[in-house]
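**Q** okay, here's the prediction I keep looking at, along with the sequence it came from:
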Amino acid sequence: MATRNSTLHNTWHLGIKEFHSLLGDWTMLFLIVFMFTVSVYADARAKPESLHRASIAVVDEDQSQLSERILAALQPPQFIVPERIGLSDIDRSMDAGLHTFVLDIPPNFQRDVLAGRAPALQLNVDATRQSQAQTGTGYIQSIVNDEIRAFVQRYRSTAAQPVQLVERAMFNPNLNAGWFGAITAIINNITMLGIMLTGAALIREREHGTIEHLLVMPVTPFEIMLSKVWSMGVVVLVASSFSLQLIAKGLLGVVVPGSALLFGLATLLYLFAAASIGIFMGTVARNMPQFGLMAILVLLPLQILSGALTPLESMPEFVRWLMSLTPTTHFVSLAQSILFRGAGIDVVWPTFIMVAVIGGAFFALAHHRLRSTIGKMQS
């Protein structure tokens, strides 16, 4: 009992020491605040899948009721108010980068549509603006087709479609890419800071020489490691909860049907694994620059291949199997199920177990590496 109380006492006070060290590191404090505020907001507002205020011009050679309907449909927020230009101004407008899209409506367009001749419209696209060019082309095609279909139905009957497809968008009815972007940014930032803060804390001990002070104290490598895990885990948990409630829900208006408490428990469990990875990396790297380079090699695959940005089903079978051995993949599945779909513990408990098992394995590996490193330093 005395040994257990001593372990808890040492772990608690070592964790408090980590808080004081973090408060003195202005770079890390700025990184934490930036990643859970500005970065989350920027990711939500700059998703390439969404079209917002794209520049468009229209060359209306028909001057008909149908062409006016099409022009009136190309309005904010997807587009800015269309500018009317002449046919001779198309090349100048595109060369100068004044407009991303220029729609040319030919003469006699309405007459040919009503006669069933299927006339062609020309859409000029500035493909250097890649994010808007691809998405905007689909938007314009859909808008033009809808307006033509509605216009034609007023003058002649059209054949009924044999099958009518009724779409229902679950969990994000407006297909707002910003909702997905904000939550994904929070998930990725939890991974990044969960690894970097603990690894940096261990590197900081070595660079400042305080690791030698710990070696002469009656503390074990297990207590040193556990203190860094719980203290940095609390920091990331508080920052991510703040970001979810104030930035995602409050500022961005993201609708999160899931339980914030359940997501917090999942985050706390995942941070146990992420912090263990960070400590293992901290024992391998000799200084902070080495740790930064190593973090790039570890974080990029964890974030890109975890299923947060690209569905796992789109990846090769070997990559899917390999990523199933990392806690990040299972945490992404947990977070999406809880926050997007409102899943309860009765649905996600198997994933909780997987994160705990993998986290325990990484903790044991990091503990073994830390003991070996401290043993070499003592000898």
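**A** Noted; the coordinates are in hand.
**Q** C-alpha only now, for contacts and for neighbours.
**A** OK.
**Q** doesn't Tyr139 fall inside a helix?
**A** Yes - judged by DSSP: H, G, I helix; E, B strand; the rest coil, Tyr139 forms part of a helix.
**Q** what about it, distance to Met232?
**A** Remark: distance between Tyr139 and Met232 (Cα to Cα, to the nearest Å) = 45 Å.
**Q** ok, now Ile190?
**A** In terms of Cα to Cα, Ile190 sits 11 Å off from Met232.
**Q** which of Tyr139 and Met232 has more neighbours?
**A** Remark: of Tyr139 and Met232, Met232 carries more neighbours, 25 against 15, as counted by other Cα atoms under 10 Å.
**Q** secondary structure class for the more buried one?
**A** Assigned with three-state DSSP, Met232 falls in the helix class.
**Q** could you find the closest non-adjacent residue to Ser93?
**A** Leaving aside its sequence neighbours, Ser93 sits nearest to His99 (Cα to Cα, 6 or more residues apart in numbering; 6.3 Å).
**Q** and if you look at Ala118?
**A** Nearest residue to Ala118 in three dimensions, chain neighbours excluded: Asp112, at 6.8 Å (Cα to Cα, 6+ apart).
**Q** and Leu51, what element?
**A** Using DSSP states H and E, Leu51 maps to neither a helix nor a strand.
**Q** tell me who's in contact with it.
**A** Neighbouring residues of Leu51 by Cα atoms under 8 Å, 6 or more residues apart in numbering: Gln78, Phe79, Gln132, Thr135, Gly136.
**Q** dump the residue contacts of the last one.
**A** This points to Gly136. Contacts of Gly136 by Cα under 8 Å, 6+ apart are Leu51, Ala54.
**Q** change it to 10 Å
**A** Gly136 is in contact with 49-52, 54-56, 78-79, 100-101, 125, 130, 142, counting by Cα atoms under 10 Å, 6 or more residues apart in numbering.
**Q** tell me which of these fall in helices.
**A** Among these, the subset assigned to helices under DSSP state H consists of Gln130, Ser142.
**Q** buried subset of the contacts of Gly136?
**A** The neighbour-count test (16 or more other Cα atoms under 10 Å) marks Ser50, Leu51, His52, Ala54, Ser55, Ile56, Gln78, Phe79, Thr100, Phe101, Val125 as buried among the contacts of Gly136.
**Q** out of those residues, which one sits closest to Gly15?
**A** Ser50 (43.3 Å; Cα to Cα).
**Q** apart from its chain neighbours, what residue comes closest to the closest one?
**A** Spatial nearest neighbour of Ser50, excluding adjacent residues (Cα to Cα, 6+ apart): Ala177 at 6.0 Å.
**Q** try this one side by side with the last:
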Amino acid sequence: MTNGGLFSVPGLRRLRVMTQKELLQLFRDVALMVFFLYSFTGDIYLAASGVSMQLKNAAIATLDADYSFASRELASRFQPPYFQPAGSVADARQAIRRLDDGDVMAVLDVPPRFQERLQRGEQVSVQLQVDTSNSVLGFLASSYGAQIVGKYALEAAAQREGLAAAGGIAGPVVEADTRVWYNPNQNDAWFMGISELLTVVTLFSILLPAAAMVREKERGTIEQLMVTPLTSFQILFPKVVAMTLVILAGSAIALFGVLGPLFQLPMRGSLVTFFLITALYVFTTAGLGLLAATVARNLAQVGMLTVVILMPMLLLSGAWTPIEAMPPWMRGLAWISPLHYFLDAAYGILLKGVGMDLLWDSVLAMGGLGIVVFAAGMRRFGRQFG
């Protein structure tokens, strides 16, 4: 009995039948399908709408020891959208207590004789105490606070010198003309939504092929498949094809059912290119799932191994920390993370509208990693069951 090549008529028929088998087995797993649908809809919606790295309405209290017009004017500058006034405190002890309780994020401390020293042209310091338990938001609060105080000090100096009445500050003025590209409104929902979509794609690219393999091992059907005319590749590849089709469908639901209509994600580039690159990425990451399946003995172990593989990929992808800011020994690891290249491609296509002329290196790197990882998984599978 001849086996036939993969792209021969018998080989393609076997591929179709095996792919249908994998899809039927997946759709019969109700719990996994519910988790899958939630991840590509509800989870992405929550990430896009509920997670923000911008400073919005940070509660700020005022410790005013001057009780002057100038101190009240300065305190009134801390307004939405960045800050939200949260009353005043009587002394430093109460200020620390409100910071400890999380009642406020910052306290503006205006010293005595603030207005008097301003009018005399003397140097005067204003303290901004900031809760930096969340380092990102704490840094933003201190930066915005410094800008507000600096602008107020400049206006006070100009007014004291009588420059305001003369029509403005004399001498050359440097203005910063900032142009924000690709996300002009700095909408966190776009970044967080795409980031969560890529995370979910990565999760199921590892989990679904591994779960399918371990399910075969638990039921004892993998040995039955090995005595058929099918090769190891013809057993493993349909699993990857089936899971790729399902993940592409989930990605389409996320883009056209959640991010597009609910958050107005622009999707500026070619969606055909995006889905082709997503398919390549699923193939690349599925190899890791097949490797995990050769180690795991049951579905519980598959879940644990998926987390072990997923977390380093996320942290080394550059989504949260630029690769240039990582320690030198971690940068090399980041360059072998397939998610790093998928991240560049996805943001480039969806937000920047770039094409393959700029993404070819990321695609080439993903393809190379995919061949190596899938070959390693197939080799280990052959040794284990061959």
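**A** Nice, thanks for sending it over. Treat the numbers as computed from the prediction; the structure is a model and nothing was measured.
**Q** before we move on, back to that, I figured the residue nearest to Ser50 of the first structure hits Ala46, correct?
**A** Yes - at 9.2 Å, Ala177 of the first structure counts as touching Ala46 under the criterion of Cα atoms under 10 Å.
**Q** neighbour-wise, which of these two wins?
**A** Ala177 (18 against 15).
**Q** list the contacts for the more buried one?
**A** Counting by Cα under 10 Å, 6+ apart, Ala177 of the first structure has contacts Asp43, Ala44, Arg45, Ala46, Lys47, Pro48, Glu49, Ser50, Leu51.
**Q** mind doing that once more with 7 Å?
**A** Neighbour list for Ala177 of the first structure: Lys47, Glu49, Ser50 [criterion: Cα atoms under 7 Å, 6 or more residues apart in numbering].
**Q** which parts of the stretch 151-300 of the second structure are helices?
**A** Taking DSSP state H, counting those that start in this stretch, the helices of the stretch 151-300 of the second structure run over residues 188-219, 221-226, 232-254, 260-263, 271-295, 299-315.
**Q** could I get those helices as a markdown table with distance to Gln159 of the second structure?
**A** Listed next are the helices of the stretch 151-300 of the second structure as a markdown table, based on distance: least, Cα to Cα, whole Å:
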| stretch | distance to Gln159 of the second structure |
| --- | --- |
| helix 188-219 | 38 |
| helix 221-226 | 83 |
| helix 232-254 | 55 |
| helix 260-263 | 45 |
| helix 271-295 | 56 |
| helix 299-315 | 50 |
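**Q** please produce JSON lines containing the contacts of Ala177 of the first structure, extended by distance to Ala343 of the first structure.
**A** Output for those, formatted as JSON lines (distance: Cα to Cα, whole Å):
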{"residue": "Lys47", "distance to Ala343 of the first structure": "26"}
{"residue": "Glu49", "distance to Ala343 of the first structure": "26"}
{"residue": "Ser50", "distance to Ala343 of the first structure": "27"}
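**Q** pull the number of nearby residues for the alignment partner in the first structure of Leu364 of the second structure.
**A** Aligned counterpart of Leu364 of the second structure in the first structure: Ile353 (TM-score structural alignment). When neighbours are defined as other Cα under 10 Å, Ile353 of the first structure has 13 of them.
**Q** Leu269 of the first structure versus Ile353 of the first structure, what's the distance?
**A** 10 Å.
**Q** try Arg92 of the first structure
**A** Separation of Arg92 of the first structure from Leu269 of the first structure (Cα to Cα): 58 Å.
**Q** go on, Phe101 of the first structure?
**A** Distance of Phe101 of the first structure to Leu269 of the first structure, computed by Cα to Cα: 48 Å.
**Q** go on, Thr210 of the first structure?
**A** Per Cα to Cα, Thr210 of the first structure is found 29 Å from Leu269 of the first structure.
**Q** pull the contacting residues for the aligned partner of Leu305 of the first structure in the second structure.
**A** Aligned by TM-score structural alignment, Leu305 of the first structure pairs with Leu316 of the second structure. Leu316 of the second structure makes contact with Ala334, Ser337, according to Cα under 7 Å, 6+ apart.
**Q** which part of the first structure matches stretch 244-262 of the second structure?
**A** The aligned range for stretch 244-262 of the second structure in the first structure is 233-251, by TM-score structural alignment.
**Q** cool, and stretch 202-212 of the second structure?
**A** Going by TM-score structural alignment, stretch 202-212 of the second structure sits over residues 191-201 in the first structure.
**Q** against the second structure, what's the mean shift for that stretch, could you check?
**A** Once fitted to the second structure, stretch 191-201 of the first structure is off its aligned match by 1.1 Å on average (mean Cα distance after the TM-score superposition for the first structure).
**Q** compare Arg92 and Leu269 of the first structure (neighbour count), which wins?
**A** Using other Cα under 10 Å as the criterion, Arg92 of the first structure and Leu269 rank with Leu269 on top: 19 against 10.
**Q** and the more buried one, what's its match in the second structure?
**A** For Leu269 of the first structure, the residue aligned by TM-score structural alignment is Leu280.
**Q** what about the closest residue to that match other than its chain neighbours, how many neighbours?
**A** Nearest residue to Leu280 of the second structure, sequence neighbours excluded (Cα to Cα, 6+ apart): Gly367, at 6.8 Å. Gly367 of the second structure is flanked by 18 other residues according to other Cα under 10 Å.
**Q** can you check the one 10 residues further on too?
**A** Taking other Cα under 10 Å as the criterion, the count of residues near Gly377 of the second structure is 22.
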